[in-house]
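Enquirer: just need the structure, nothing else, for what follows:
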Amino acid sequence: MRSDILARYAVSAGDLITRFEAITSEHHLSPVSDLLPVKSARIVDIGAGTGRDAAWLTGKGHHVTAVEPVDELRKAGMQLHPEEAISWINDCLPELVTLRRQQPFDLVLLSAVWHHLQNSERQAALRNLKNIAVQGGLLIISLRHGGKEHEGFVFPVSTDETIAMAERESFELLRQRQTGPMQERSRAAGVHWTWLVFRSV
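Expert: Purely as a prediction, here's the structure:
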């Protein structure tokens, strides 16, 4: 992911922290919540932001690695959600250099991140996501559609192309579900989302 995108998040961190924490994980993850592991699992949340979802998942008995490359968000998350079952690391797509050194995960969560990757980066990102998922593990990705596409910050996303890319890396599609936005400003901008759930085969 380009450094200028991360810098833009750093500048807006104060506002983003408030916005992220105002949404409940139960609501945010409701399109896929029935597919989340029931028994204790190793989960990685890539682009974890303030750790809101990581904390919610640890409350369900899971151990979560929260990956957040923006220092301001990661440090805020460590203060807001100091749960021992959350391990914070600084890493970034598409390379995931640090994360790839860890044991594979039962669930890989990628929420509101994919549109910040250029199309040329996405296949390599999926290849690395495949490498960090156990066989039979799940990959959950949310895709942003609509709204203004900011040059160099928000890139267009095709659901069909994303599915095809994932299938090339031996991910099997389990679910495709469209949802509306959860924030008023996104609703006004005409943003909507597609949630994709894959199994690593």
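Enquirer: contacts and neighbour counts: CA atoms only from here.
Expert: Noted.
Enquirer: give the contact list for Glu198.
Expert: Small correction: residue 198 is Phe, not Glu. Residues near Phe198 by CA atoms under 8 Å, 6 or more residues apart in numbering: Leu138, Leu139, Ile140, Phe171, Glu172, Leu173, Leu174, Arg175.
Enquirer: any chance of those in TSV, plus neighbour count, distance to Thr98 and secondary structure?
Expert: What follows is those, written out as TSV (neighbours: other CA atoms under 10 Å; distance: CA to CA, whole Å; DSSP: H, G, I helix; E, B strand; the rest coil):
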residue	neighbour count	distance to Thr98	secondary structure
Leu138	27	20	strand
Leu139	26	19	strand
Ile140	21	20	strand
Phe171	24	22	strand
Glu172	19	26	strand
Leu173	18	27	strand
Leu174	13	28	strand
Arg175	15	29	strand
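Enquirer: tell me where the chain has strands.
Expert: 42-46, 63-67, 86-89, 105-110, 133-145, 171-179, 192-200 (DSSP state E).
Enquirer: Phe105 reaches Asn131, doesn't it?
Expert: No: Phe105 is beyond contact range of Asn131, at 9.4 Å (criterion: CA atoms under 8 Å).
Enquirer: closest to Val97 out of the contacts of Phe198?
Expert: Val97 lies nearest to Leu139 out of the contacts of Phe198, by CA to CA, at 18.4 Å.
Enquirer: which residues sit in contact with the closest one?
Expert: Taking CA under 8 Å, 6+ apart, one finds Leu107, Val108, Leu109, Leu110, Leu129, Ala133, Val197, Phe198, Arg199, Ser200 in contact with Leu139.
Enquirer: now do the contacts for the second one.
Expert: Pointing back at Val108 there. Going by CA under 8 Å, 6+ apart, Val108 touches Ile43, Val44, Asp45, Ile46, Leu129, Ile132, Ala133, Gly137, Leu138, Leu139, Ile140.
Enquirer: I have a second one here; can you model it like the first so I can compare?
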Amino acid sequence: MNDNQLSTAGYGEDLRSTAGYGEAAEQLAVQYESVSFADVHRELLHHYPAPPAAVLDIGAGTGRDAAALAALGHRVVAAEPTPELRAVGERLHAGAGIRWVADELPGLPVLRAEGERYDLVLLTAVWMHLAPAECPPAMDALTALLGPGGRLALTVRHGPVPPGRRMFDLPPEFTIGLAEARGLRLLHRSARPDLHGRDDVHWTDLLFGRA
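Expert: Okay, the predicted model is just below:
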């Protein structure tokens, strides 16, 4: 499936990708922090580099994953475009050694201007906020941020869209095609139920490496 062969259902196309997150930051923090990094990434953990590694968590939310990775000994950058979520994350995980950056997909201009390359790039519950037309430039940006041997991990939500949010139903094959066209190799694909017990929500885990 190439960049021009996708027909997906979307919701909230006229909204920003971050719509609905700022005003709900405190409530979302409770939800995010109620599940562990180990549970969310269980299927992918054995693919992640050993510490110390350079890790980038894009759409880091309240910093749950970033803090867990920093505690393992990684050097972690957390990119979060929503100021309210960044503020909650900086409060909840003060002293964790995370460097917070205000940047967002599809272009990630701040991070790309810094010129750093990462051993692991995470997008957890982020990719489905991008419209299909935004995904090719987003994959370009993600690929540019990967260092030699770097890994790209995506956890993608499928299911009903909460009111006031923008989400798209992006098939795994679409994302895999984008990554492979940019020289990335699929290392892992799996599906899992929702950790919060929502019967109508499920998730796809994808992990890519530089070929």
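Enquirer: Provide the TM-score value for the superposition.
Expert: The TM-score (TM-score structural alignment, normalised by the length of structure 1) is 0.92; 198 aligned residues with a CA RMSD of 1.8 Å.
Enquirer: tell me the one among the contacts of Phe198 of structure 1 nearest to Pro156 of structure 1.
Expert: Closest to Pro156 of structure 1 out of these is Ile140 (18.7 Å), distances taken as CA to CA.
Enquirer: can you tell me what the closest one aligns to in structure 2?
Expert: In structure 2, Ile140 of structure 1 lines up with Ala153, judged by TM-score structural alignment.
Enquirer: contacting residues for its match?
Expert: Here Ala153 of structure 2 is in contact with Leu44, Leu120, Val121, Leu122, Leu123, Thr124, Asp205, Leu206, Leu207, Phe208 (criterion: CA under 8 Å, 6+ apart).
Enquirer: try Ala48 of structure 1
Expert: With CA under 8 Å, 6+ apart, Ala48 of structure 1 has these contacts: Ala54, Ala66, Val67, Glu68, Arg74.
Enquirer: hang on, the earlier thing: dump the strands of structure 1 to CSV, plus distance to Ser3 of structure 1.
Expert: Shown next, in CSV, are these (distance: least, CA to CA, whole Å):
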stretch, distance to Ser3 of structure 1
strand 42-46, 16
strand 63-67, 16
strand 86-89, 17
strand 105-110, 19
strand 133-145, 20
strand 171-179, 29
strand 192-200, 25
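Enquirer: how about the helices in structure 2?
Expert: For structure 2, helices defined by DSSP state H occupy the ranges 25-33, 37-40, 64-71, 83-92, 109-114, 135-145, 172-181.
Enquirer: which of those is buried the deepest?
Expert: Most buried of those by mean neighbour count (mean count of other CA atoms under 10 Å) is helix 64-71; its value is a mean of 21.
Enquirer: who are the packing partners of it?
Expert: When contacts are defined as 3 or more CA pairs under 8 Å, 6 or more residues apart in numbering; DSSP states H and E, helix 64-71 of structure 2 packs onto helix 37-40, strand 54-58, strand 75-79.
Enquirer: once aligned to structure 1, how far is the shortest one on average?
Expert: On superposition with structure 1, the mean distance recorded for helix 37-40 of structure 2 (mean CA distance after the TM-score superposition for structure 1) is 1.0 Å.
Enquirer: which one of the contacts of Val108 of structure 1 sits closest to Gln123 of structure 1?
Expert: Proximity of those to Gln123 of structure 1 (CA to CA) peaks at Leu129, which lies at 9.7 Å.
Enquirer: the closest one pairs with which position in structure 2?
Expert: So, by TM-score structural alignment, Leu129 of structure 1 is matched to Leu142.
Enquirer: what residue is smack in the middle of structure 1?
Expert: In structure 1, the C-alpha nearest the mean C-alpha coordinate belongs to Leu110, at 2.0 Å (CA atoms, centre = their mean).
Enquirer: which residue, neighbours along the chain excluded, lies closest to it?
Expert: Ile141 (4.7 Å; CA to CA, 6 or more residues apart in numbering).
Enquirer: which ones are touching the counterpart of Arg42 of structure 2 in structure 1?
Expert: Taking TM-score structural alignment, Arg42 of structure 2 has Ser30 as its aligned residue in structure 1. Applying CA under 8 Å, 6+ apart, we find Ser30 of structure 1 in contact with no residue.
Enquirer: and His93 of structure 2, how many residues sit next to it?
Expert: As a burial measure, His93 of structure 2 scores 16 neighbours (other CA atoms under 10 Å).
Enquirer: distance-wise, check the aligned partner of it in structure 1 relative to Glu26 of structure 1.
Expert: In the superposition onto structure 1, His93 of structure 2 corresponds to His81 when matched by TM-score structural alignment. Separation of His81 of structure 1 from Glu26 of structure 1 (CA to CA, to the nearest Å): 16 Å.
Enquirer: go on, Arg127 of structure 1?
Expert: Counting by CA to CA - Arg127 of structure 1 and Glu26 of structure 1 are separated by 29 Å.
Enquirer: how about Gln123 of structure 1?
Expert: In terms of CA to CA, Gln123 of structure 1 sits 30 Å off from Glu26 of structure 1.
Enquirer: what's the closest non-adjacent residue to the aligned residue in structure 2 for Ala55 of structure 1?
Expert: The equivalent of Ala55 of structure 1 in structure 2 is Ala67 (alignment by TM-score structural alignment). Closest residue to Ala67 of structure 2 apart from its sequence neighbours, by CA to CA, 6+ apart: Ala96 at 5.8 Å.
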